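A.B. asks: Everything below, folded, please.
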Amino acid sequence: MTGRPRIQDILPLSPFQEGLLFHSLFDPTDTDVYTVQWAFDLKGTLDAAALRAAAETVLRRHPNLRASFRQRKSGEPVQVIPTEVPLPWQEIDLSAQGREEAERAAARLLVEDRTTRFDPARPPLLRFTLIRLASDLHRLVFINHHLILDGWSMPLFMRELFTLYMNRCDESALPQVTPYRDFLAHLANQDREAGRKAWSAVLADLDGETLVAPGATRQGSTVPERVHAELSAEETAALVQQMRTCGLTLNTAIQGAWGIILSRLTGRDDVTFGATVSGRSPELAGAATMIGMLINTVPVRMRVVPSESLLVGLQHLQDAQAQLLQHHHFGLSELHGMAGTKELFDTCIVFENYPVDPQSLDLTGAGLHVASMEVKDAAHYPLRLVVVPGERLRMWLDYRPDLFDQATAERIVGWLLRLLEEVRVDPSLPVGRAEMVDPAERALVLEEWNDTAAVVADGTLPVLFEEQVVQTPDATAVVFDGIELSYREVNERANRLARLLVGQGAGPERFVAVALPRSADLVVALLAVVKTGAAYVPVDPDYPADRIAYILDDAHPMCVIAGFGAEGVLPTDTPQIRLDDPAVQARLSVLGRENLTDADRLGALDAGLPAYVIYTSGSTGRPKGVVVEHRGIVNR
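C.D. replies: As a prediction, the model looks like this:
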């Protein structure tokens, strides 16, 4: 092909393609995680020229595989389809090296291949590398950008490739191509208004996003790491049968378990997460065999009610999803607008129920055998759960290592397996009683982490404070509004005030009201009261007069310690010690500043004595009424 390529078609983008293009272009200098790499080890005699011709034929048959992605002058993204483009194909011969060295070199080539970005504006967004490891062993590496192919398409693509290789590019053995533009036309013909109503109802009153990694960038180019899990054939069959008995799908069971996990991880009882849907509507002729990008990611909303049974919760989830089956074509940006948020979720589930035909990999007629197959793909989500149904249910959790470590990912997978076990064994179990943690984790939380027992010496607050005075007498103890008091100064002031209180009858089983605003004097007064053995009754001088009168009348304190701001708000029938009174200050100045002993008090200090009395209104979370706090116990 020479000169400027001719344009065969110009097509719009699907909503999912628009999202992928945004992520691909966000930082063109970094790794693009939305590439998929397949590696097939082909054992036997291989005709490289015939395989290349087969690949060229696949590229010619499907115009959308030749797409480049550009913007119109208006800013609208479009996919431009040239009539033809050369197939990116390279052959590398490592057979002269030893087998181990050849394998290492091939592994390096695969890493380099996967980290080499596609330019969305330069088609095609796919390439082949054929590595010769030995005379009878080749590794075929195929990589593409997710913009042009989804997971459902890959088995179809490889079936075409190998069928054409087997038949020397005779296309008669293949089904007629359904143009990708038919899918885009199908999207354009959907009832948008009905879809908006359905999604608006689902997203109504949503109070926020569900994020396991709040604050993390969603354009992360970090290649995820992976934790695998698998159910046995017996466990898989039992789970599938239980779901059928309950009228539920296996997909619902996975989604419900994931919703419960997100609830535990985020503390939310109304969670959302992404689910990848095929986009292959039965209303679209040829959709099942179409090769291209048809999938979409839509939000799944689940309300997690601890008192509901697992079965009821799963039924509600499945019923809600059934209402949206005709509206999976909406893009996330539009759905975000309906929900009134920039983001709905940062986790996603992919249910890979693809039409894999084992016969498509049977190359024995051409003297070849597919000895192994490896697939590498990724996404930008902090957590992505991939589920592959089959005789054994296989799952893996992709996690971004910049946000989660392997131990955390393994623990989350363990939670998932145990929740599926609960669903299989007893779906009538309340959600709140569903067991997620294993015995070792339970022992860690309840026993090892909770093993906080320690020997605490007997003592009272006055004694403990006086011991601290001995250790750090000049250290700052109280700072308020420009005033700083050391431990020694606080202790000496409290000792003098305590002696004054004792002289007026303060002691064990007696109450002293303290009607001081927040201040350094308040700290001194509270300490002075407990030094006498009496209990203090805090009274906010800003309370209404009738509230203060009620407290003092009910508590019957022997006196009230007051100061500035208490004028006119305290009843006159209760004795007062006014710290702003010069006469009181004069009396305090001549009292001893040394610590009180039991001989100085009206009774010995005891940890069982009341320490304070608080009058509550219920806003503290405690019952409305009086709380009497003892030095060793609590009475209500």
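
A.B. asks: only C-alpha atoms for contact and neighbour calcs from this point on.
C.D. replies: Noted.

A.B. asks: Check the gap between residue 154 and residue 298 for me.
C.D. replies: Computed as C-alpha to C-alpha, to the nearest Å, the residue 154 to residue 298 distance reads 21 Å.

A.B. asks: which of the two has more neighbours?
C.D. replies: Set side by side, residue 154 and residue 298 show more neighbours around residue 298, with 23 against 18, by other C-alpha atoms under 10 Å.

A.B. asks: Could you pull up the residues touching that one?
C.D. replies: If you count contacts by C-alpha atoms under 8 Å, 6 or more residues apart in numbering, residue 298 has them with 274-277, 328, 330-332.

A.B. asks: ranges for the helices of the stretch 351-500 of the chain?
C.D. replies: Remark: helices assigned in the stretch 351-500 of the chain by DSSP state H, counting those that start in this stretch are 406-425, 439-443, 461-471, 487-503.

A.B. asks: And this one, please, so the two structures can be compared:
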Amino acid sequence: MFMTMLSAYYVLLHKLSGQTDIIIGSPIAGRDAKQSEKLVGMFVNTLALRQDVSTAETFADLLENVKEMTLKAFEHQHYPFDKLVDDLSLDRDLSRSPIFQAAMGYVTDSLDVNLKGLTSEHVMVHHTVSKFDLTLHIFEQEEQLSIHVEYNTDLFDQETIHRYMNYYLHVLDGMTAQPERTFADYCLMDKVEQAAMILGKNQTDTPYPKRTLQELFEEQVKRDPYRIALSYMDEHMTYEALDKKATKLAAYLQSKGIGPGSLVPMLFDRSFDMIVSVLGIIKSGAAYVPMSPEYPDARIRLIVRDTQSDVIITQSHLADRLVGFYRYKDYHGQANTRNKCSVSKRIIDYR
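C.D. replies: Sure, this is the predicted structure:
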């Protein structure tokens, strides 16, 4: 039973982490010699049980591999765990235990204590500090198994642990019902959780505001005119300043015949000018067609030709990319002292 529970734990950790080479720590009584049975003392040692789950295809294969590995580990149960840590000369990290961070303890002996003249009762001790990230304590009593979980609250909350334990029980069901099944495609979630994840989580319908981007932006300007709208490097621009510059550009575009139905190509580096131009084009009633300076000249010409636009907006240092198929004209909008920007078929240099 121990090896079955351990195999299911390997599958659980493999599925949750995506790792195949997994080490689980497990305490062992250390009383394999008959002479130690009646001795009073602490003989418990910790075994580091390492298993590569990628070497098995089915649950049955994994169980066989775990059985073989565990029996070999039992042969070395007297090798002190502390000495193992020292011998490996591992780099210690105070945030986690060495060698393994997941553990499993399994108790098969009866917990009934018969002391002459005394009565006893079982008391479950609740630890306030978790020794490892995740530990399963499994108690076998008669025909029942009880599982207690100890976990690091810095990593997991109670809801997550409940879900993990449901996964663990689901794996055990799969192992016992279909031992010859491959576990690579075995889903930890039951049908109810799968439906909730696939259908429930994808119910992302959101009421869309029946207002244009321009209206939403202008509402924000009225609400917080002096709030920072744009930040780049050490420069900032408020909503009010952004609105004024975009409105000025929109008026200029409209004076050149740009309005609803127009397409306006724009060639910009990332800058305040780019955002001002986007909003200015929208405010004019037109649609903007963004182009990147990284585009080859042939693609820029193709986009410009397809838009059949009388106007392009760009920055002055990029205007040379457009010379030859548009005439150049400066537009002074004072968008940003750091950059100069242009409009026209006019190429407009938006400053």
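
A.B. asks: Single out the most deeply packed of the helices of the stretch 351-500 of the first structure.
C.D. replies: Of the helices of the stretch 351-500 of the first structure, the one with the most neighbours on average (mean count of other C-alpha atoms under 10 Å) is helix 487-503, at a mean of 23.

A.B. asks: elements contacting it?
C.D. replies: Contact analysis of helix 487-503 of the first structure by 3 or more C-alpha pairs under 8 Å, 6 or more residues apart in numbering; DSSP states H and E lists helix 461-471, strand 476-480, helix 520-532, helix 582-589 as its packing neighbours.

A.B. asks: Make CSV from the ones you listed and add distance to residue 417 of the first structure to it.
C.D. replies: Output for these, formatted as CSV (distance: least, C-alpha to C-alpha, whole Å):
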stretch, distance to residue 417 of the first structure
helix 461-471, 51
strand 476-480, 54
helix 520-532, 55
helix 582-589, 71
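
A.B. asks: I'd guessed residue 67 of the second structure sits against residue 5; true?
C.D. replies: No: at 11.2 Å, residue 67 of the second structure does not count as touching residue 5 under the criterion of C-alpha atoms under 8 Å.

A.B. asks: and for those two, which residues touch both?
C.D. replies: With C-alpha under 8 Å, 6+ apart as the test, residue 67 of the second structure and residue 5 reach no residue in common.

A.B. asks: Surely residue 150 of the second structure is in contact with residue 138?
C.D. replies: No: counting by C-alpha under 8 Å, residue 138 is not a contact partner of residue 150 of the second structure; they are 11.1 Å apart.

A.B. asks: Residue most distant from the centroid, the second structure?
C.D. replies: Each residue of the second structure has a distance to the centre, and by C-alpha atoms, centre = their mean the biggest one is for residue 117: 58.9 Å.

A.B. asks: Now tell me what touches stretch 220-229 of the second structure from outside.
C.D. replies: Here stretch 220-229 of the second structure has contacts from 236-240, 242-243, using C-alpha under 8 Å, 6+ apart.

A.B. asks: so what corresponds to residue 175 of the second structure in the first structure?
C.D. replies: Under the alignment (TM-score structural alignment), residue 175 of the second structure pairs with residue 423 of the first structure.

A.B. asks: what number of residues lie near the closest residue to its match other than its chain neighbours?
C.D. replies: The shortest distance from residue 423 of the first structure to any non-neighbouring residue, by C-alpha to C-alpha, 6 or more residues apart in numbering, is to residue 310 (6.7 Å). Using other C-alpha under 10 Å, residue 310 of the first structure is surrounded by 27 other residues.

A.B. asks: ditto for residue 582 of the first structure
C.D. replies: 10.

A.B. asks: Can you tell me how far it is from residue 563 of the first structure?
C.D. replies: 11 Å.

A.B. asks: Also residue 380 of the first structure?
C.D. replies: Taken as C-alpha to C-alpha, the span from residue 380 of the first structure to residue 563 of the first structure is 63 Å.

A.B. asks: Those two: which is more packed in?
C.D. replies: residue 380 (24 against 20).

A.B. asks: any idea how far the corresponding residue of the second structure for the more buried one lies from residue 153 of the second structure?
C.D. replies: The alignment partner of residue 380 of the first structure in the second structure, by TM-score structural alignment, is residue 131. Distance from residue 131 of the second structure to residue 153 of the second structure, counting by C-alpha to C-alpha: 11 Å.

A.B. asks: Repeat that for residue 316 of the second structure.
C.D. replies: With C-alpha to C-alpha as the criterion, residue 316 of the second structure and residue 153 of the second structure are 57 Å apart.

A.B. asks: Pick out whichever of the two has more residues nearby.
C.D. replies: Counted by other C-alpha under 10 Å, residue 316 of the second structure and residue 153 do not tie: residue 316 has more neighbours, with 22 against 13.

A.B. asks: need the contact list for that one.
C.D. replies: 340-342, 349-350.

A.B. asks: so which of those residues comes closest to residue 247 of the second structure?
C.D. replies: residue 350 (13.2 Å; C-alpha to C-alpha).

A.B. asks: For that closest one, list the residues it contacts.
C.D. replies: Per C-alpha under 8 Å, 6+ apart, neighbours of residue 350 of the second structure: 273, 313-316, 330-335, 340-343.

A.B. asks: Out of the residues you listed, which end up buried?
C.D. replies: For the contacts of residue 350 of the second structure, a burial check counting by 16 or more other C-alpha atoms under 10 Å picks out 273, 313-316, 330-333, 335, 340-343.

A.B. asks: which SS class is residue 343 of the second structure?
C.D. replies: Following DSSP: H, G, I helix; E, B strand; the rest coil, we place residue 343 of the second structure in the strand state.

A.B. asks: give the contact list for residue 335 of the first structure.
C.D. replies: Applying C-alpha under 8 Å, 6+ apart, the residues contacting residue 335 of the first structure are residue 199.

A.B. asks: Now do the strands in the stretch 51-200 of the second structure.
C.D. replies: Per DSSP state E, counting those that start in this stretch, the stretch 51-200 of the second structure carries strands over the ranges 102-107, 134-141, 144-151.

A.B. asks: can you redo those as CSV with distance to residue 190 of the second structure and mean neighbour count?
C.D. replies: As requested, the strands of the stretch 51-200 of the second structure are exported to CSV (distance: least, C-alpha to C-alpha, whole Å; neighbours: other C-alpha atoms under 10 Å):
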stretch, distance to residue 190 of the second structure, mean neighbour count
strand 102-107, 24, 20
strand 134-141, 21, 18
strand 144-151, 20, 13
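
A.B. asks: Nothing else from me, thank you.
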